[in-house]
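**Q** sequence-free structure coming up:
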């Protein structure tokens, strides 16, 4: 064991992501034009209105004092107004909203605020890596809920052992899903809330991709279900929907006691989000309510470029209804890591192996739609050549 490295730190993060970063650097050193479809970071800036709001705010002397850890009253009021507009959900800005430095900030700290070491928490497999990492930080025991293609990537709640359900403090889910790009129905959320009530269980829902849905799909908030605010909280982020990933601004809403607990923890860790960033967030939410111009159309076009292009090459992947990702079942004869590595070394295209998100991700890769259409067409062309050269023309 390294002298200045805790066992906790050694358990954080996926070795696959470290390997991918190393492979990518090796390929770049060879002079290869790398097309990075790995990390889901938006490649466009926020709107001019948002930029202008931040520009004006940074010139105001009062924004340079310490902000409050729960978020400015103005930003929380804007969040409440947006939730009412978008989901017809009424929120109390004073008690049911906490502002965060990105949803990862809140997701990383929530277990510390509401659980004790040795408690049990249910998280999805495959799932966003911070879900499991947050439990390591809190000393909590994870129960990984398998999400499989045959069940539409929804958890089969009946398969969870009853003892686990009774012991668990919360269940964390994410729809529309990263990495699975699937959407949950109202009937599923109703079943989930009923399940939570039965087992005295908190539901934590990550709704970061609600505004990235296609073909007329409109993902719902779990708080639209009657009684959900009694047993559920929901995370939302300004990063993906409003191209504000670098601004680090998000919020958690819902069950007041849970909101209060996270606020208390955060007040002991930091002083909140820079007020100029919160002003930009207000502008983004107001613009969305006034104009309703979602980023969804952009990502739908990109989705079609990749899905249709790979289909022409013989790799048939169902079109996802939401998110900035494609979750693709890989051709026979490969593991997720093998094909990701070979695609990168032979074509310069970065994709993420599915097992980076959990054991259930083996057999898949995740493709992030974070390049302009011309670059995506080039990536598809390179991958098609890779498939032809290896005699892999159809998916599993």
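**A** That came in fine, so what should we check first? Just so it is clear, the structure is predicted and the values come from calculations on it, not from any experiment.
**Q** every contact and neighbour count from this point should use C-alpha atoms.
**A** Noted.
**Q** and the helices in the stretch 1-150 of the chain, which stretches?
**A** Assigned by DSSP state H, counting those that start in this stretch, the helices in the stretch 1-150 of the chain fall at 7-10, 15-29, 48-57, 73-87, 103-114, 129-138.
**Q** quick one: the last one to helix 103-114, angle?
**A** Going by axes from the mean of the first three to the mean of the last three Cα atoms, to 10 degrees, helix 129-138 is angled at 30 degrees with respect to helix 103-114.
**Q** which helices and strands sit right next to helix 129-138?
**A** Helix 129-138 sits against helix 103-114, strand 120-125, strand 141-146, with contacts defined as 3 or more Cα pairs under 8 Å, 6 or more residues apart in numbering; DSSP states H and E.
**Q** quick one: closest of these to residue 211.
**A** With distances scored as Cα to Cα, the stretch of the helices and strands packed on helix 129-138 nearest to residue 211 is helix 103-114 (15.2 Å).
**Q** only the buried residues of that closest one, if you could.
**A** By neighbour count, and taking 16 or more other Cα atoms under 10 Å as the criterion, the buried residues in helix 103-114 are 103-114.
**Q** buried set for stretch 302-319?
**A** When neighbours are counted by 16+ other Cα under 10 Å, the buried residues of stretch 302-319 are found to be 302-303, 305-311, 313-317, 319.
**Q** for residue 143, give me its contacts.
**A** 120-123, 164 (Cα atoms under 8 Å, 6 or more residues apart in numbering).
**Q** swap in residue 306?
**A** Listed by Cα under 8 Å, 6+ apart, the contact set of residue 306 reads 376-377, 380.
**Q** and which of the residues you listed is nearest residue 392?
**A** Using Cα to Cα, residue 380 comes nearest to residue 392 of those, at 14.4 Å.
**Q** next one for the comparison:
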């Protein structure tokens, strides 16, 4: 007997669930595994945010059912953040919605906006949830190739007219996962113009918008004039403040889309725990020096990793954002072959590029979510086993 819908038969296990199983088995066998696969920061949440959470836990009023749209304090904090950081005005009542992490909102916006058979335009390679949410909604997806020669930006002119006609949503993601690509505001202007011309709303995944290096400052798509006519932007506190386990995020922008998403969420969840929302509001409103400090740590790790990769013949341009390195695999190996060899011979977990989409073939993703000494050790192991890998 098969207790599974046809819909679920199309959906593979989540990418990192399989990786975690392999990791657990290797650790159990006594192998010192260095996990550079998943983007879960090892840096702790800043102490002032944890202390605020503990404080809010003491108030009995915060222990009741939360508001499914988000407490007023959190929504106002998001609006204030956008005004300070981007000079974008948001109405916290109608243009901000709290999420149980941005992943949840990204998954829910697909059935909010598409009907069975509709297309979703998805970057390739990209965060796997875009595809899986589309399949779960009985939709279809069209993969927009992200190529190095085009700065890992989709070429909207290459999307077939019949696909455009049946598309009801487009995902974008910058700074990008897995590519670590960044864009300037001009790209978002092109995207918004395309969106309006073809009446296809855009969901911009901005999870890594505050993880940037040097003088680069990631723009918000909402900085484009008129963007709120057809665009929403997802944000998360997971990467910015190392609050992955808190599961708190938000979506901002077009009020009609946000209302529809709120209606779906109101019928499927009961919102995030109020003390977490209030701690998140405090994070957005309080001292932001922790962001600069953490980004400096990632920059130092980036330098170690890039130098190490170059020493084994893998050269990568330094990314301006995210804490990932998107690198080409050595010649004569597929993505899967390379990361499998590195795992088996060096005990180092990397993410295979093709796991993020067909255009990811020929690449691997390395996360900077371990200390520099572990990165150094990982590169050392790969270097020591490279001759084996390349045989």
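**A** The structure has been received and is ready for your questions. For clarity, every value in this text was computed on a predicted model and none was experimentally measured.
**Q** re earlier: so which of the helices and strands packed on helix 129-138 of structure 1 is nearest residue 351 of structure 1?
**A** Once Cα to Cα is applied to these, the stretch that comes out nearest is strand 120-125, at 18.8 Å.
**Q** in structure 2, what range does the closest one match?
**A** Mapped onto structure 2 with TM-score structural alignment as the criterion, strand 120-125 of structure 1 occupies residues 119-124.
**Q** quick one: that stretch to structure 1 mean distance?
**A** Stretch 119-124 of structure 2 differs from its equivalent in structure 1 by a mean of 1.0 Å after superposition (mean Cα distance after the TM-score superposition for structure 1).
**Q** ok, the residue lying closest to residue 237 of structure 1 once chain neighbours are set aside to residue 104 of structure 1 distance?
**A** If you skip the residues right next to it in sequence, residue 237 of structure 1 has residue 250 as its closest partner in space, 4.2 Å away by Cα to Cα, 6 or more residues apart in numbering. With distances taken as Cα to Cα, to the nearest Å, residue 250 of structure 1 is found 9 Å from residue 104 of structure 1.
**Q** what do you get for residue 286 of structure 1?
**A** Residue 286 of structure 1 sits 24 Å away from residue 104 of structure 1, going by Cα to Cα.
**Q** residue 226 of structure 1 now?
**A** As for residue 226 of structure 1, its distance to residue 104 of structure 1 is 27 Å (criterion: Cα to Cα).
**Q** what ranges do the strands span in the stretch 251-396 of structure 1?
**A** Assigned by DSSP state E, counting those that start in this stretch, the stretch 251-396 of structure 1 shows strands spanning 325-329, 349-350, 352-353, 364-368.
**Q** and the first one against structure 2, how far off on average?
**A** Read it as strand 325-329 of structure 1. Average distance, strand 325-329 of structure 1 versus aligned residues of structure 2 after superposition (mean Cα distance after the TM-score superposition for structure 1): 0.6 Å.
**Q** what does that strand rub up against?
**A** For strand 325-329 of structure 1, the external contacting residues (Cα under 8 Å, 6+ apart) are 40, 178-181, 303, 317, 319-320, 363-369, 395-396.
**Q** just the buried ones out of these, please.
**A** The neighbour-count test (16+ other Cα under 10 Å) applied to the contacts of strand 325-329 of structure 1 identifies 40, 178-181, 303, 317, 319-320, 363-369 as buried.
**Q** could I get the helices of the stretch 1-150 of structure 1 in CSV, plus columns for distance to residue 282 of structure 1?
**A** Below are the helices of the stretch 1-150 of structure 1 laid out as CSV (distance: least, Cα to Cα, whole Å):
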stretch, distance to residue 282 of structure 1
helix 7-10, 36
helix 15-29, 34
helix 48-57, 8
helix 73-87, 6
helix 103-114, 17
helix 129-138, 27
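**Q** closest to residue 220 of structure 1 out of the ones you listed?
**A** Between residue 220 of structure 1 and the helices of the stretch 1-150 of structure 1, the shortest separation by Cα to Cα is 6.7 Å, and it involves helix 73-87.
**Q** residue 129 of structure 2: what's it in contact with?
**A** By Cα under 8 Å, 6+ apart, the contact list for residue 129 of structure 2 reads 103, 106-107.
**Q** how much space between residue 80 of structure 2 and residue 277 of structure 2?
**A** Shown here: residue 80 of structure 2 relative to residue 277 of structure 2, a distance of 15 Å by Cα to Cα.
**Q** higher neighbour count, the two?
**A** residue 277 (30 against 21; other Cα atoms under 10 Å).
**Q** the more buried one touches residue 248, doesn't it?
**A** Yes - using Cα atoms under 8 Å, residue 277 of structure 2 and residue 248 qualify as a contacting pair, with a distance of 7.0 Å.
**Q** what's the closest of the helices of the stretch 1-150 of structure 1 to residue 338 of structure 1?
**A** Within the helices of the stretch 1-150 of structure 1, the stretch nearest residue 338 of structure 1 is helix 15-29; the backing value is 11.2 Å (Cα to Cα).
**Q** average gap between that closest one and structure 2?
**A** After superposition onto structure 2, the mean distance of helix 15-29 of structure 1 to its aligned counterpart is 4.0 Å, using mean Cα distance after the TM-score superposition for structure 1.
**Q** mind listing what's buried in that helix?
**A** Taking 16+ other Cα under 10 Å as the basis for neighbour counts, the residues of helix 15-29 of structure 1 that come out buried are 16-17, 20, 23-24, 27.
**Q** closest one to residue 267 of structure 1 among the helices of the stretch 1-150 of structure 1?
**A** For the helices of the stretch 1-150 of structure 1, proximity to residue 267 of structure 1 was assessed by Cα to Cα; helix 103-114 is nearest, at 11.3 Å.
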